[in-house]
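dropping a prediction and its sequence here:
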Amino acid sequence: MSSPAATDPASAATSAAPASAPDPGRWRRIAGTALADVTPLRSSAHFRRLWFGQSVSSIGQQMTALAISVQVYALTKSTFATGLVGLCSLVPLVAFGLYGGAIADTMDRRKLGLFGASGLAVLSAGLAIQAFLGVHQVAVLYAVVALQAVCFALNAPARSSMVPRLVPAEQLPAANALSTVSMNLGLTVGPMLGGVMIGIWSYQAAYLVDALAFSASLYAMWRLPSMLPDTAARGASGTGPAARPRASVLDGLRFLRDRPNLRMSFLADLAAMVFGMPRALFPALAVVLYHGDASTVGLLAAAPAVGALLGALFSGWVGRVRRHGLAVAIAVATWGLSIAGFGLARHLWLGLLLLAVAGASDTVSMIFRNTIMQEAAPDDMRGRLQGVFVVVVAGGPRLGDFESGSVAQLTSPTVSAVSGGLACVAALLLLLARYPGFVRYDAHHPTP
């Protein structure tokens, strides 16, 4: 007796099809799992506005950062003076980053974010005015950089600590990846636009665009609901204990003291940024090694961000990784080796490629470090830990600017880049020897 499949033409055709017939939806499914998960943007209008506003303002901020760096080097012809820009912002970032995080745990984070973003917009307008007036005093630029660091240190902890209140817990890795996309979109587009504007017009164009770009961030903050920390919100509503009168910076540091994996995540990034950050070398390398101009500086500054942006855009795989600590360690080691290779490169295309690899590695590290921190911190401690995160993420590169600029002044930009990358790897190995449990960190059974 014949089977139904043998007498059914459709079934027969299916049976006759080769087993290896291409699946037209296969590559779409692969791309869907590789690309960044945009679920937080679809599900939360507040997160979507905050993300867009931060993306636009980040582009303007990076234009200003490049313009200040190029302007200082043009006035002084000194890599040390250029690296000193980072030191001018380091002290305010450390002091106010910790304090700003503590403030964010005691007041409406929306208001604090608005205050910080407004200050940054005013300072960018001030930079445009000094450029239009032809002041061009290095001391003025240093002072504005320090004040920008204060405003950023107040704004960033408030903004970051709001994210777990805007999206569900299961969407935090995706939200962190999207935040990294936003940041690196600014780091990619900002320097390139800044280099073009400086080359075609002048510094004031970059500064002015930055001031206008902050309107998007201010609008997003304005539309947010009140964001009181959990303890303050319970006290204000009368449904729980009263809010603490103040939040101590020391509370956040004590919280880290007994959490080695969380502490190690900060130290690993410090090793990468302090020893392996070559940003202050870009103006000198663009002129001396690559015989370029401000546009070449923009390319060098944008290359790590291009890699970081690509790393974030193709971050769909991060949700399937359990060993977050091991992923951070591999990413930091890759960053250091890439920077050392960049110092040895003699062709612009190769240098840009290695910087892009370093940027992609930094994105992977940041996604997992941020997720580890958000999982370990209760809501009324997030501001303080975000303050520490700001000090590490924003302060580390500025200290790295000073370190690389000083070493380059004593030796050469090439020696500074190579030695910095290798020192990053050496420091990471020492840290892993001190905290061996970090590489065994399991996201399914987190141990902060």
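On my side now, so go ahead.

please count neighbours and contacts with C-alpha atoms only from this point.
Noted.

nearest spatial neighbour of A268, chain-adjacent residues omitted?
Leaving aside its chain neighbours, A268 sits nearest to L428 (6.1 Å; criterion: C-alpha to C-alpha, 6 or more residues apart in numbering).

buried residues in the strand or helix carrying the one you found?
Using DSSP states H and E, L428 falls within helix 413-434. For helix 413-434, burial by neighbour count (16 or more other C-alpha atoms under 10 Å) applies to 413-425, 427-429, 431.

also this one, for the comparison:
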Amino acid sequence: MSTEGTTQRKRGRALLESVVVDTRPLRIPAFRRLWLTTIVTAIGSQLTAVAVPKQVFDITQSSGWVGLSGAVALVPLLIFGLWGGAIADTVDRRKLLMVTNTGIAVTAVLLWAQAFVELNSVWVVLLLLGVNQAFFAINMPTRNAVVARLVPDELMPPAVALSSTMATFGAVFGPMAAGALLPVVGLPVLYLVDAVALIFTLWAVWLLPPLPPLSGQVRRAGLRDVVDGFRYLATQKVLLASFLLDIIAMVAGMPRALFPEMAERTFGDPPGGGLALGWLYAAIPAGAMLIGLTSGWLTKVSRHGVAVVVSIAAWGLSVVGFGLSGSLWLAVVFLVLAGASDMVSAIFRMAILQSAATDEMRGRTQGTFTVVVAGGPRIADVTHGWAAAGVGTAAAATGGGVLVLVLLAVAVLLLPAFWRYRAPRGQDVTKN
């Protein structure tokens, strides 16, 4: 009887381990400290992510202007994302993180100041947003490359899953907190909380060991380094295809520029902001977080190409459902499904990236990844914002989802090698 009970417990433990996220990377002190700060800063950064488009909409009363904020954020991402990745490959990554995190904190303080004194200048908001995103574009690939130096190769995918889960945790509860706090404390406080939260990140980065290039050669990054990164990526055909599919999903299908207008005019939020706005911003990350917490089952999937294509198709269908929704809660359900689909796609695309990049190119490949992942939604902000100004928010969202499905079908027909792509032998989503 005791033997049977022991067997059942082992089976239950094995089942649990096959579902929940792998926590072994947290045994590494440096990674654990960096990961813990992600919990705080993820929520703070999402408060600003809600505050900026909300303030722009309050000043202009136009989703077109909200979309323009996406274009303002896109330009520094394109420039500094690629260049920042090259810098991360040629200098001490710890020092670079200190500089960029300080820059992000300073711009957060300035955003709070302009809101506190009620400048009501959309151009000041957009200027500070652009500077903030320039620092972010250098910080993100550097941070990702740092993680690869802190944990061994076999723990890299679970480390990425842990970081992504905490980022989505902040993306869920940050917008919900923003929606609840806006009517009570006002918009300036959201910026201030973000600035204070960044102090925790500076503390964790300060405690990191020095992280110079493995070659030992610290030098200034130039245009040639960026070009070398593109040449390297040109040899990675499957990786390029994964970037293209993500661009299709995000540029055609991300409807977040519509959230401020829909929250107020479709779902009944008061003019100062309310819970509907928070739920709309939180729903996609909520779906992603659910997948992150239960990502163990994904290790059994070896056909990574098929997994990416199917998940992007599910994203497109979910966005169509969102656009056709007449109630807030139905819209939230479809956005949660969209977020879950996007997280599955992201996990497999990151697994493909990890199998291709060497350390001396990791900053540049992560820079390109940052441009694609962060830049695509910002282009969508522009297209969806101006489309909504012409045809309305419902048509803009629904049409975007349909366009995802059409472009995805064309891409799969033109790139059959990606559909056939499997994980290298001996590798799955959580093991190299």
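In hand now; what should we look at? Not measured: the values here are computed from a predicted model.

TM-score of the superposed pair?
For this chain pair, the superposition-based TM-score is 0.93 by TM-score structural alignment, normalised by the length of the second structure; 422 aligned residues with a C-alpha RMSD of 2.0 Å.

aligned counterpart of the residue nearest to A268 of the first structure in the second structure, please.
When the second structure is aligned by TM-score structural alignment, L428 of the first structure is paired with L408.

distance of that match relative to A180 of the second structure?
37 Å (C-alpha to C-alpha, to the nearest Å).

ok, G5 of the second structure next?
48 Å.

which of the two has more neighbours?
Higher neighbour count among G5 of the second structure and A180: A180, with 18 against 10, using other C-alpha atoms under 10 Å.

need the counterpart of that one in the first structure.
In the first structure, A180 of the second structure lines up with V196, judged by TM-score structural alignment.

what helix or strand is the residue nearest to its match when sequence neighbours are not counted on?
Of all residues not flanking V196 of the first structure in the chain, S295 sits nearest, at 6.0 Å (C-alpha to C-alpha, 6+ apart). S295 of the first structure belongs to helix 294-313 when elements are defined using DSSP H and E.

so after that helix, what's the next helix or strand?
Heading C-terminal from helix 294-313 of the first structure, the first helix or strand you meet, by DSSP H and E, is helix 324-344.

which bit of the second structure covers that following helix?
Using TM-score structural alignment, helix 324-344 of the first structure pairs with 304-324 in the second structure.

try stretch 267-280 of the first structure
Aligned using TM-score structural alignment, stretch 267-280 of the first structure spans residues 244-257 in the second structure.

how far away from the center of its chain is the matching stretch?
A distance of 12 Å separates the centroid of the chain from that of stretch 244-257 of the second structure, by C-alpha atoms, centre = their mean, to the nearest Å.

how about that stretch: buried residues?
Neighbour-count burial for stretch 244-257 of the second structure [16+ other C-alpha under 10 Å]: 245-257.

identify the residues contacting that stretch?
53, 63, 66-67, 281, 309, 312, 315-316, 319, 372-373, 376-385, 396-397, 400-401, 403-404, 407-408, 411 (C-alpha atoms under 8 Å, 6 or more residues apart in numbering).

do stretch 311-331 of the second structure as well
245-246, 249, 253-255, 267, 276, 280, 332, 334-335, 337-339, 341-342, 344-345, 393-405, 408.

re earlier: ok, of the contacts of stretch 244-257 of the second structure, which come out buried?
Buried members of the contacts of stretch 244-257 of the second structure, scored by 16+ other C-alpha under 10 Å, are 53, 63, 66-67, 281, 309, 312, 315-316, 319, 372-373, 376-385, 396-397, 400-401, 403-404, 408, 411.

pull the number of nearby residues for the aligned partner of L66 of the first structure in the second structure.
By TM-score structural alignment, L66 of the first structure lines up with V50 in the second structure. Neighbour count of V50 of the second structure, defined by other C-alpha under 10 Å: 25.

residue boundaries of the strands in the second structure?
Per DSSP state E, the second structure carries no strands over any range.

apart from its chain neighbours, what residue comes closest to the counterpart of G70 of the second structure in the first structure?
With TM-score structural alignment defining the correspondence, G70 of the second structure maps onto G86 in the first structure. Spatial nearest neighbour of G86 of the first structure, chain neighbours left out: R398 (3.9 Å); criterion: C-alpha to C-alpha, 6+ apart.

give the aligned equivalent of that neighbour in the second structure.
Per TM-score structural alignment, R398 of the first structure is aligned with R378.

show me the contacts for F132 of the first structure.
By C-alpha under 8 Å, 6+ apart, the contact set of F132 of the first structure is Q204.

from A205 of the first structure, how far off is it?
9 Å.

list residues touching both of the two?
With C-alpha under 8 Å, 6+ apart as the test, F132 of the first structure and A205 reach no residue in common.

before we move on, back to that, my guess is the residue nearest to V196 of the first structure contacts M192. True?
Yes. Counting by C-alpha atoms under 8 Å, S295 of the first structure does reach M192; the two are 7.2 Å apart.

the more surrounded of the two?
Set S295 of the first structure next to M192 and count neighbours by other C-alpha under 10 Å: M192 wins out with 26 against 20.

excluding its backbone neighbours, what's nearest the more buried one?
Leaving aside its chain neighbours, M192 of the first structure sits nearest to G298 (4.9 Å; criterion: C-alpha to C-alpha, 6+ apart).

the one you found contacts T188, correct?
No. Taking contacts as C-alpha under 8 Å, G298 of the first structure lies outside contact range of T188: 9.1 Å.

no more questions from me, cheers.
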